[in-house]
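Asks: Sequence and predicted structure below; questions after.
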Amino acid sequence: MAPAAPLSTIGFDADDTLWHNEQFFRLTEDRFTLLLADHAEAGHLAERLLAAERRNLALYGFGIKGFTLSMIETALEVTGGRVPTRVIGEILDAGRDMLRHPVETLPGVEATLQALAGRFRLVMITKGDLFDQERKLAQSGLGELFDAIEIVSDKGRETYERIFARHGDGAERAMMVGNSLKSDVIPALEAGSWAVHVPHELTWALEHADPPRAAARFHRLDRLDELLPLLDRLTAA
């Protein structure tokens, strides 16, 4: 199907689209499970932690600091408030370790961005803690390839309408690329953009959603470097 308007702007999610992220949360959750092994079975603890994260999103937002506070809250819950201070200290240490972890970009990311820079306006659109996202961007070495950086508290239809109007020619002439159907794909389609889902092997439970298979502007790719031939097809149509 031929695009309704020329594509001029491409937005990219960051965590688990440009660089690894969720794997560090999983490793830390494993560490947390061991710390509370005498107080809760692993599956039950995971359910309680996810429930705490869900409750706290509106207060703490997305990111490591909110995750750390949710672990502390869960530890207090499952121990009836009797969690040892040593365990609280270990949870805080685990959070700090996550904030210091080196950034590892995903395969094909840098080459793909380099090929697209100058051909399209490139905008990184990521949610999470401002300091941590700025740290990861700086360590990734990818910053100079983007025309704009947007670190937002959440992603909805209005987010994409606003960002693509500010940094491009509007949502209808933009594309969003990311690993989350819930945050990167569905709201971008609702805004009128193209949306490309590049699944990551690990995706947080709160980012799961059903794929919008009937949407004409929806595409799914196995790897980010498959974006180049897709764009060639779309722009040639």
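Replies: Received the coordinates, thanks. Numbering: from 1, shown residues only.
Asks: Only C-alpha atoms from now on, for both contacts and neighbour counts.
Replies: Noted.
Asks: Residues touching the lengthiest helix in the chain, excluding its own?
Replies: If you go by DSSP state H, the chain has its longest helix at helix 42-60. With contacts defined as CA atoms under 8 Å, 6 or more residues apart in numbering, helix 42-60 is touched by 33, 66-67, 70-71, 73-74, 78, 206.
Asks: Buried residues in it, which are they?
Replies: Neighbour counts over helix 42-60 (16 or more other CA atoms under 10 Å) mark 42, 45-46, 48-50, 52-53, 56-57, 60 as buried.
Asks: Could you list every helix and strand in contact with the following helix or strand past that helix?
Replies: Using DSSP states H and E, the next helix or strand after helix 42-60 towards the C-terminus is helix 64-78. Judged by 3 or more CA pairs under 8 Å, 6 or more residues apart in numbering; DSSP states H and E, helix 64-78 is in contact with helix 42-60, helix 85-100.
Asks: and if we set it to 6 Å?
Replies: Judged by 3 or more CA pairs under 6 Å, 6 or more residues apart in numbering; DSSP states H and E, helix 64-78 is in contact with helix 42-60.
Asks: from the chain's centre, how far out does the helix it packs on sit?
Replies: 18 Å (CA atoms, centre = their mean, to the nearest Å).
Asks: now stretch 118-133
Replies: 10 Å.
Asks: List the buried residues in it.
Replies: 120-129, 132-133.
Asks: How about stretch 145-152?
Replies: For stretch 145-152, by 16+ other CA under 10 Å, it's 145-146, 148-151.
Asks: Among these, name the ones in strands.
Replies: 148-151 (DSSP state E).
Asks: Dump the buried residues of stretch 118-133 into JSON lines; add secondary structure and distance to Arg86 as well.
Replies: JSON lines is the format used below for those (DSSP: H, G, I helix; E, B strand; the rest coil; distance: CA to CA, whole Å):
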{"residue": "Phe120", "secondary structure": "strand", "distance to Arg86": "51"}
{"residue": "Arg121", "secondary structure": "strand", "distance to Arg86": "49"}
{"residue": "Leu122", "secondary structure": "strand", "distance to Arg86": "46"}
{"residue": "Val123", "secondary structure": "strand", "distance to Arg86": "43"}
{"residue": "Met124", "secondary structure": "strand", "distance to Arg86": "39"}
{"residue": "Ile125", "secondary structure": "strand", "distance to Arg86": "38"}
{"residue": "Thr126", "secondary structure": "strand", "distance to Arg86": "34"}
{"residue": "Lys127", "secondary structure": "strand", "distance to Arg86": "32"}
{"residue": "Gly128", "secondary structure": "coil", "distance to Arg86": "28"}
{"residue": "Asp129", "secondary structure": "coil", "distance to Arg86": "26"}
{"residue": "Asp132", "secondary structure": "helix", "distance to Arg86": "26"}
{"residue": "Gln133", "secondary structure": "helix", "distance to Arg86": "29"}
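Asks: got another, please set it beside the one above:
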Amino acid sequence: MEIKYDNIKVVGFDADDTLWVNETYFREAEQKFARLLSQYETENKIDQELFKMEMENLDLYGYGVKGFVLSMIESAIDLSNGKVSTATISGILHLGKEMIAKPVELLDGVEEVLEELSRDYRLIVLTKGDLLDQERKMERSGLSEYFHHIEVLSEKKEENYRNLLEHLEIKPEEFLMVGNSLKSDVLPIVNIGAQAVHVPFHTTWVHEQVHESEDNGGYRTVNNIREILRFLK
């Protein structure tokens, strides 16, 4: 089935791993965390327990670096049976600060695409994570000028998108979402009658991965964000 974009008036973009690098820094931090805890468990076991802790804490802390750091600290306490040193806790806090201080590395083609599309479409950012951290990254990115609206959501499910589009007075059939996560950026959007473009990133958090049975299609996948210009211009 051919996907047409004739009615599109508003284009939404995810931020992390769509506009700039993000997940890579979490994977690096996980490796450093495993080294900090290496006297207690294997790297594989530490990774498993940390992910389990993140899932248990997700409703409390939400997404982002701060919740990740809290889960690392709690995992360290559990994995060490309460014997983890204050030096190791300090090391974990340092990992978090390192992540927050990372420079914003724009992905290939992003600014070119935003500059082109902003001439003909209303552009918005729909992302999730820690509000302060996302605001900080947006400021450092230098991309704010291209967007009419920036929204940091606690979750990216059908209801969240539906409520936000209604609030912004955007008809689903006039909206296109661009993002790297099928689970968060693509499938919920298609399910509410809007359009979506999937731009895969080389690393995907396990929580964002989608089983084949959940994927009903109805969207376009591109290898590079520049390809969007072929069918929107």
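Replies: Thanks, I have it. Bear in mind that the values here come from a model prediction, so they are computed numbers and not experimental data.
Asks: How alike are these chains, TM-score-wise?
Replies: Remark: TM-score between the superposed chains equals 0.95 [TM-score structural alignment, normalised by the length of the second structure]; 231 aligned residues with a CA RMSD of 1.5 Å.
Asks: can the contacts of helix 42-60 of the first structure go into TSV with extra columns for distance to Ala171 of the first structure and neighbour count?
Replies: What follows is those, written out as TSV (distance: CA to CA, whole Å; neighbours: other CA atoms under 10 Å):
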residue	distance to Ala171 of the first structure	neighbour count
Thr33	43	20
Gly66	31	20
Phe67	32	23
Ser70	35	23
Met71	38	27
Glu73	40	18
Thr74	40	24
Val78	46	17
Leu206	25	12
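Asks: which one of those residues is nearest Asp13 of the first structure?
Replies: Leu206 (16.0 Å; CA to CA).
Asks: quick one: the closest one from Arg233 of the first structure, how far?
Replies: 33 Å (CA to CA, to the nearest Å).
Asks: Can you pull up the most central residue in the first structure?
Replies: Asp15 (4.1 Å; CA atoms, centre = their mean).
Asks: quick one: that residue from Arg86 of the first structure, how far?
Replies: 31 Å.
Asks: Ok, Gly61 of the first structure next?
Replies: Gly61 of the first structure is 26 Å from Arg86 of the first structure, by CA to CA.
Asks: These two: which is more packed in?
Replies: A direct count of neighbours by other CA atoms under 10 Å for Gly61 of the first structure and Arg86 places Gly61 higher, at 19 against 10.
Asks: what's the closest non-adjacent residue to the residue of the second structure most remote from its centre?
Replies: Distance from the centre of the second structure peaks at Lys83, with 33.8 Å (CA atoms, centre = their mean). Leaving aside its chain neighbours, Lys83 of the second structure sits nearest to Ile77 (6.8 Å; criterion: CA to CA, 6 or more residues apart in numbering).
Asks: Next, count neighbours for that neighbour.
Replies: Quick note: Ile77 of the second structure (other CA under 10 Å) scores 16 neighbours.
Asks: List of residues touching stretch 107-122 of the first structure?
Replies: For stretch 107-122 of the first structure, the surrounding residues in contact (CA atoms under 6 Å, 6 or more residues apart in numbering) are 8-11, 146-147, 225.
Asks: hmm, try it at 7 Å
Replies: 8-11, 18, 142, 145-148, 224-225 (CA atoms under 7 Å, 6 or more residues apart in numbering).
Asks: cool, stretch 11-31 of the second structure as well?
Replies: Against stretch 11-31 of the second structure from outside (CA under 7 Å, 6+ apart): 95, 99, 104-107, 110, 121-127, 175-180, 185, 201, 203.
Asks: thought Phe201 of the second structure was touching Ser181?
Replies: No: counting by CA atoms under 7 Å, Phe201 of the second structure stays clear of Ser181, with 8.2 Å between them.
Asks: more crowded one of those two?
Replies: Under the neighbour definition other CA under 10 Å, Phe201 of the second structure and Ser181 were set side by side, and Ser181 has more, 23 against 19.
Asks: Leaving aside the residues adjacent along the chain, what's closest to that one?
Replies: Using CA to CA, 6+ apart, the nearest residue to Ser181 of the second structure is Glu208, at 6.4 Å.
Asks: The one you found: how many residues sit nearby?
Replies: Glu208 of the second structure has 12 nearby residues by other CA under 10 Å.
Asks: quick one: contacts for the aligned residue in the first structure for it?
Replies: Matched across to the first structure, Glu208 of the second structure falls on Glu207, judged by TM-score structural alignment. Contacts for Glu207 of the first structure were tallied using CA under 7 Å, 6+ apart; they are 180-183.
Asks: of all these, which comes closest to Arg213 of the first structure?
Replies: Leu181 (11.3 Å).
Asks: The closest one and Ala195 of the first structure: what is the separation?
Replies: Taking CA to CA, one finds Leu181 of the first structure at 9 Å from Ala195 of the first structure.
Asks: So which of those two has more stuff around it?
Replies: Ala195 (27 against 23).
Asks: Helix, strand or coil: sort out the aligned residue in the second structure for that one for me.
Replies: Using TM-score structural alignment as the criterion, Ala195 of the first structure maps onto Ala196 of the second structure. Assigned with DSSP: H, G, I helix; E, B strand; the rest coil, Ala196 of the second structure falls in the strand class.
Asks: Now do the contacts for Ala196 of the second structure.
Replies: Taking CA under 7 Å, 6+ apart, one finds 176-178, 186, 189-190, 219-220 in contact with Ala196 of the second structure.
Asks: Which pair of the residues you listed spans the longest distance?
Replies: Ile189 and Arg220, at 12.4 Å, using CA to CA across those.
Asks: more neighbours, these two?
Replies: Ile189 (27 against 15).
Asks: On the three-state scheme, that one is what?
Replies: Classified using three-state DSSP, Ile189 of the second structure is helix.
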